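Enquirer: Below are the sequence and a predicted model for it; my questions follow.
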Amino acid sequence: MSLKDWLLPDELQSASTASMRLFAAANQTSHFWLKQFTGMAVPFGFGVAAGVLMLNRLIKPSEMEDFREIVVGILTFVSVLAGFMVTLMLFTGRTAGAGSLSVGQTPKYIDKVTYLLFSQALTLAVHIVCAAVCLIWLLLNAIESAGVATTVMFFVALGLIVLSMARSLLLPFQIYEVHQFEFESLLESKIAERDERLASQRAQQGRSLT
């Protein structure tokens, strides 16, 4: 028995195994790390840059109450998004049409759903980190209303909310992608049933002629 079996709870071990499987499935795409870094850095950098350009200076103590309302709004928004993301992940892949997939289609479907779950888990992590940054900002604001740390955390929160929104915009297309795969499978299944029925009718006609 290894040391982790003595020290780590089973749920942590299961979470570690599940995360490695998700990364292994997602890592099969070309230039995985570069694309993920770019996809995360660009929206985040845009949000930070927009915040810097809007403020163009360090936040003064007299202005903190206005920004507190903004941060509370961001916290509420990402909390709602996080709850929706958990619900979406629970139902991703649980569709009735998956049962009609052929043996050749099933591995492709599993890979697709696994990658979508990885993407959704990453989006959920962004929501959680954004909420954590907002809470840290509120704590810093309560302790010390002015300071470089407070300003930096505010800019980070703006960058994360833009990243959260950018990744959330992908969700309708991901849902459509899963359903589109099932639609194609359903169409192929109906075509196969029709061909089988026509073949059976031809066979019956052939026997009646003889």
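Expert: Thanks, I have it. Numbers count the residues shown, from 1 in each chain.

Enquirer: from here on, contacts and neighbour counts on C-alpha atoms
Expert: Fine.

Enquirer: and the residue nearest the centre of the chain, what does it touch?
Expert: Here the mean C-alpha position of the chain is nearest to the C-alpha of residue 120 (C-alpha atoms, centre = their mean), at a distance of 1.6 Å. The contact partners of residue 120, taken as C-alpha atoms under 8 Å, 6 or more residues apart in numbering, are 85, 89.

Enquirer: what do you get for residue 109?
Expert: Residues near residue 109 by C-alpha under 8 Å, 6+ apart: residue 181.

Enquirer: does the residue nearest to the centre of the chain sit in a helix or strand, and which one?
Expert: Per DSSP states H and E, residue 120 falls inside helix 105-143.

Enquirer: Can you give me the buried ones in that helix?
Expert: The neighbour-count check on helix 105-143 (16 or more other C-alpha atoms under 10 Å) flags 109, 112-121, 123-124, 126-131, 133-138, 140-141 as buried.

Enquirer: does residue 128 really touch residue 80, like I thought?
Expert: No - Residue 128 sits out of contact with residue 80 when judged by C-alpha atoms under 8 Å, with a separation of 10.8 Å.

Enquirer: Spell out which residues are contacts of both of these two.
Expert: Contact with both residue 128 and residue 80 is made by no residue, according to C-alpha under 8 Å, 6+ apart.

Enquirer: put this beside the first:
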Amino acid sequence: MGIGFSLRHFTALMIPLALGGWAGWSIVPAFAIAQREDALFALLAGVIALGSLLAGFMVTLMLFSGRIDNASLLTLEELEAYTERIKFLLSSQAQTLFASVLSAAFAITWLCFYALQLDQVTQRIVGASCFGFTFVALLRCVLVPLQIYEIHEASLDDAVSDRRERERAKFKPQG
């Protein structure tokens, strides 16, 4: 996992963060103008609940993604390939976990800043951060089913390959 890997992950984080942040920066003043505390509180309660739910799900997914069944039966090459794939998945899932937690944390911070009646610029910055990390978390959640599929696909492909090798060994001439 070299610089290219890190650059791809950084880019995949920053572009959605910037888009969500821009949306948040644009939307936050509408809550101040409308003076609808109930709408703001409902939105932020939803963000906090979503962030918490996603964080819990990501932790559980990471626990199961990090396992390699029957690792001792794999060749060194198969184990290395499997390990690289799992490290990539875990890295992606960790980013989703952090985005989810930060989304909820910025929502709570925004509620505190709103209650303290801090200036609009400060609230916009925190609101933009909240929206940015929420967008990152939601976008990365779209990848979760694909990641789960990839894990199961690799496991199934290995099982078929192992069975194929055993079947070939049965019919291989002895001697």
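Expert: Thanks, I have the structure now. Note that the structure is a prediction, hence the values are computed from the model and not measured.

Enquirer: Got a TM-score for the two of them?
Expert: Superposed pair, TM-score by TM-score structural alignment, normalised by the length of structure 2: 0.86. Supporting alignment: 175 aligned residues with a C-alpha RMSD of 2.4 Å.

Enquirer: how about the helices of structure 1, start to end?
Expert: Remark: helices of structure 1, listed N- to C-terminal, are 3-7, 10-26, 32-55, 64-91, 105-143, 148-168, 171-209; assignment by DSSP state H.

Enquirer: where does residue 130 of structure 2 sit relative to residue 117 of structure 2, distance-wise?
Expert: Shown here: residue 130 of structure 2 relative to residue 117 of structure 2, a distance of 18 Å by C-alpha to C-alpha, to the nearest Å.

Enquirer: With neighbour numbers in mind, choose between these two.
Expert: For residue 130 of structure 2 versus residue 117, the count of surrounding residues by other C-alpha atoms under 10 Å is larger for residue 130: 30 against 11.

Enquirer: Contact partners for the more buried one?
Expert: For residue 130 of structure 2, the contact set (C-alpha under 8 Å, 6+ apart) comprises 21, 24, 102, 103, 104, 105, 106, 107, 110.

Enquirer: and residue 140 of structure 2, what pairs with it in structure 1?
Expert: By TM-score structural alignment, residue 140 of structure 2 lines up with residue 167 in structure 1.

Enquirer: again with residue 106 of structure 2
Expert: In the superposition onto structure 1, residue 106 of structure 2 corresponds to residue 133 when matched by TM-score structural alignment.

Enquirer: how far away is the nearest residue to that match once chain neighbours are set aside from residue 121 of structure 1?
Expert: When the adjacent residues along the chain are set aside, residue 133 of structure 1 lies closest to residue 157, with 6.0 Å between them (C-alpha to C-alpha, 6 or more residues apart in numbering). Remark: distance between residue 157 of structure 1 and residue 121 of structure 1 (C-alpha to C-alpha) = 19 Å.

Enquirer: again with residue 202 of structure 1
Expert: The gap separating residue 202 of structure 1 from residue 121 of structure 1 is 52 Å, by C-alpha to C-alpha.

Enquirer: got it, and residue 153 of structure 1?
Expert: Taken as C-alpha to C-alpha, the spacing of residue 153 of structure 1 relative to residue 121 of structure 1 amounts to 23 Å.

Enquirer: residues in contact with residue 121 of structure 1?
Expert: residue 89.

Enquirer: Identify the residue of structure 2 aligned to it.
Expert: In the superposition onto structure 2, residue 121 of structure 1 corresponds to residue 94 when matched by TM-score structural alignment.

Enquirer: And residue 196 of structure 1, by the same measure?
Expert: Under the alignment (TM-score structural alignment), residue 196 of structure 1 maps onto residue 169 of structure 2.

Enquirer: quick one on the thing from earlier: could you identify which of the helices of structure 1 is most buried?
Expert: Each of these was scored by mean neighbour count; the highest is helix 148-168, a mean of 21, by mean count of other C-alpha atoms under 10 Å.

Enquirer: ok, average deviation of that one from structure 2?
Expert: Its matched residues in structure 2 lie on average 1.3 Å from helix 148-168 of structure 1 after superposition (mean C-alpha distance after the TM-score superposition for structure 1).

Enquirer: Done for today, thanks.
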